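[1] Turn this into a model:
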Amino acid sequence: MVNRLSTGKSWYKPFQYKEDVDKPGHVRNILLVVATLIASVTFQAGVNPPGGVWQDGVRAGRAIYASNSAAYYVF
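    Sure thing, here's the model as predicted:
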């Protein structure tokens, strides 16, 4: 196996847009799929936050993870 770092070749070169090979429609479709996946993950994290939500008491409906402010801000 060739170590691309030692040869000076970049690992992402095969993934770059090639005007003579790639069609703009295909690139647009790939970007739409990636944007949809990112939006889905973001929406899911907002609807169902990690750690769940408090079920009863004064904090009912708030994210349990929000109780630890440092960890919540990292999230």
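[2] Every contact and neighbour count from this point should use C-alpha atoms.
    Will do.
[3] What segments of this structure are helices?
    Assigned helices in the chain, in chain order: 4-7, 24-47, 69-74 (criterion: DSSP state H).
[4] Please generate a structure for the following sequence too, so the two can be compared:
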Amino acid sequence: MEKENVKSYIEKDQQNLEREISNLRESVKRKTAELEKLETGENKKMKGFDLRGISSDELYNITEKS
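    Here you go, the predicted structure:
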């Protein structure tokens, strides 16, 4: 196989893996919140659990304005 084809396949595979990991993380968050609601009747303990990390673009915008 040509180098460019292999590189393209690897990049596509990496994007698919990152998308799948992100979906699984969201699923875990949602299921954890559902479990907490079933156990306690409310969603107070895990309030900060639904936070998400900032992207490199967001970080760049924050640091550039400082």
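[5] TM-score them against each other, please.
    Here the superposed chains carry a TM-score of 0.50, computed using TM-score structural alignment, normalised by the length of the second structure; 48 aligned residues with a Cα RMSD of 3.2 Å.
[6] just to revisit the earlier point, output the helices of the first structure in a markdown table, with distance to residue 56 of the first structure and mean neighbour count appended to each entry.
    A markdown table is the format used below for these (distance: least, Cα to Cα, whole Å; neighbours: other Cα atoms under 10 Å):
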| stretch | distance to residue 56 of the first structure | mean neighbour count |
| --- | --- | --- |
| helix 4-7 | 55 | 9 |
| helix 24-47 | 18 | 11 |
| helix 69-74 | 20 | 10 |
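[7] Including distance to residue 58 of the first structure, could these go into CSV?
    Supplementary listing: the helices of the first structure in CSV, determined by distance: least, Cα to Cα, whole Å:
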stretch, distance to residue 58 of the first structure
helix 4-7, 55
helix 24-47, 20
helix 69-74, 17
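[8] just so I know, which of those lies nearest residue 55 of the first structure?
    Within the helices of the first structure, the stretch nearest residue 55 of the first structure is helix 24-47; the backing value is 14.9 Å (Cα to Cα).
[9] which residues of the second structure does the closest one align to?
    When the second structure is aligned by TM-score structural alignment, the counterpart of helix 24-47 of the first structure is residues 4-27.
[10] Find the centremost residue of the second structure, please.
    Computing the C-alpha centroid of the second structure and ranking residues by Cα atoms, centre = their mean puts residue 22 first, at 3.9 Å.
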